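> I would like to see how this sequence folds:
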Amino acid sequence: IATTVYLATRLGKPILVEGPAGTGKTELAKSMARAFGAELVRLQCYEGLDESKALYEWDYRKQLLALQISGDNDGEAAMAGIFGPEFLLERPLLHAITGEGEKVLLIDEVDRLEVETEALLLEVLSEFQVTIPELGTIVAHNRPLVVLTSNGVRELSEALKRRALF
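All right, here's what the predicted structure looks like:
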């Protein structure tokens, strides 16, 4: 395990840990965060997890309030003004690649994701960047150490496996 962690830190690749429930897969990420003095960012995977829960979503209440306060009659200008970083709610994947400091990103039970959502991870894990149509591409300030865990509920895609050490 120590060799894999060492290689992951040097190569900048995620670690994929597979095995039955209760064997300490999640604890590996927690231990890495403690050992490196890093923040642990956890994405708990489940069937039905989508972009708005994994990556980001817009703070609609704050946007609506800003529109009401502005009283701007120019609809196009008002719409452009409410899609800024101050209205963005960071979810675990986006939080892991933004901000300062070292982070360990734990993507727990990745095998529970639907194939479409697994594809969303590929952009983050291959380039450590996220594209938000209204803001553009956000590139990682510091690449997080990534630990993916799998209980073997389903076979993971070859594309995801190629991006990880296991």
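> for the rest of this, base every contact and every neighbour count on C-alpha atoms.
OK.
> and the closest residue to residue 129 other than its chain neighbours, how many residues sit next to it?
With C-alpha to C-alpha, 6 or more residues apart in numbering as the criterion, residue 129 has its nearest non-adjacent residue at 4.3 Å, and that residue is residue 139. Using other C-alpha atoms under 10 Å, residue 139 is surrounded by 16 other residues.
> wouldn't residue 139 be in contact with residue 128 here?
Yes. Judged on C-alpha atoms under 8 Å, residue 139 makes contact with residue 128 at a distance of 6.4 Å.
> anything in contact with each of the two?
Overlap of the contact sets of residue 139 and residue 128 (by C-alpha atoms under 8 Å, 6 or more residues apart in numbering) consists of residue 97.
> how about this one, so we can line them up?
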Amino acid sequence: MTNSLPKNVDDTMTLLGEGNYVADRSLATALFLSLELKRPLFLEGEAGVGKTEIAKVLSNTLGRDLIRLQCYEGLDVSAAVYEWNYARQMLEIRMAEASGGADRQTLESELFSERFLTKRPILRALEPHAGGPPVLLIDELDRTDEPFEAFLLEVLSDYQVTVPEMGTVKAETPPLVIITSNRTREIHDAIKRRCFYYWVDYPNAEREFEILKIKAPNASEDLSRQIVAFVQKIRSLDLFKLPGVAETIDWAQALTQLDRLTLDPDTINDTLGTLLKYQDDIAKIQGSEAARILDEVKAEMSQKESV
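Okay, the predicted model is just below:
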């Protein structure tokens, strides 16, 4: 674990590897440029492909604090940036009135001072941190609405926020900002212009197998290869929600827990709920379709072994 940022793309690949994240070079390049040029990195892709994990890996390998803002519909400034502790302010007013203490102007300045300010993720990310600038993860931005996006423009452009009662709070050193989106709606161009952009796609079979070796090390090699081949074929089908890497890992871990060394139709049918998350998708794959896909997987694997 180090506090220093990578010096080049190769160092970034190494950094991600130290955090057990299997990345291709294009992702490492985007991440390196984001860190080096102090620009937010906007990661877009389907759910479960490893976008959020990148921020966690950065935090762990660099020894930086991870500050996560989980987005949702209706998210506003009071939940994302700051709010005043009204209960404490009222108590202070009553105490001042009871004691006949501070005059009104002095009391007002004290009420809107930092000790009455409740700091939310974005404001905390702009403050100095002992281990260096933190990793600010703005997760699933597509769940919010356009007014919140508009508010973020100041943060992403100048790494600062304006608290009307106190003035502007600006980061001495910018945090490392990772923004993710599952693309349930389009994010405004004004946000994307302030970021470097990268589409995190489903991994190819080779990279997904490498991921399983790290994330599900107890699975046999044959089982891991069959899982990867099966999942890769499922992703070519017309399903409501294609399985992400997270689901592949869950399935491998579940099958290992059941002491399975290879795939068979009954095991697939019994455990599809760890791979697919919608009943319509499960119904489409269960039974004869699962057996057909498995036969294809085993035939292709046999063919490769004979070459």
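> the residue nearest to residue 129 of structure 1 -> structure 2?
Using TM-score structural alignment, the equivalent of residue 139 of structure 1 in structure 2 is residue 170.
> which residues touch that match?
Residues near residue 170 of structure 2 by C-alpha under 8 Å, 6+ apart: 126, 158-161.
> at 7 Å what do you get?
Contact analysis of residue 170 of structure 2 by C-alpha atoms under 7 Å, 6 or more residues apart in numbering lists 126, 159-161.
> and the gap between it and residue 38 of structure 2?
Residue 170 of structure 2 sits 15 Å away from residue 38 of structure 2 when distances are taken as C-alpha to C-alpha, to the nearest Å.
> same thing with residue 56 of structure 2?
Computed as C-alpha to C-alpha, the residue 56 of structure 2 to residue 38 of structure 2 distance reads 18 Å.
> tell me how many other residues crowd the alignment partner in structure 1 of residue 194 of structure 2.
Residue 194 of structure 2 maps onto residue 163 in structure 1, with residues paired by TM-score structural alignment. Residue 163 of structure 1 is flanked by 16 other residues according to other C-alpha under 10 Å.
> name the element the residue in structure 1 sticking out farthest from the centre belongs to?
Most distant from the centre of structure 1: residue 73, at 37.3 Å, with distances by C-alpha atoms, centre = their mean. When elements are assigned from DSSP states H and E, residue 73 of structure 1 belongs to no helix and no strand.
> relative to residue 110 of structure 1, how far out is it?
Look at residue 73 of structure 1 and residue 110 of structure 1: by C-alpha to C-alpha, they are 46 Å apart.
> contact partners for the match of residue 194 of structure 2?
Neighbour list for residue 163 of structure 1: 13-14, 126 [criterion: C-alpha under 7 Å, 6+ apart].
> could you pull out the helices for structure 1?
Along structure 1, counting by DSSP state H, helices occupy 2-11, 25-36, 51-54, 60-70, 75-81, 92-97, 115-127, 158-162.
> residues in structure 2 aligned with the third one?
Aligning helix 51-54 of structure 1 against structure 2 (TM-score structural alignment) gives residues 77-80.
> how close does the matching stretch sit to structure 1?
With mean C-alpha distance after the TM-score superposition for structure 1, stretch 77-80 of structure 2 departs from structure 1 by a mean of 0.3 Å once superposed.
> for residue 106 of structure 1, give me its contacts.
The neighbours of residue 106 of structure 1, taking C-alpha under 7 Å, 6+ apart as the test, are 29, 41-43, 146-148.
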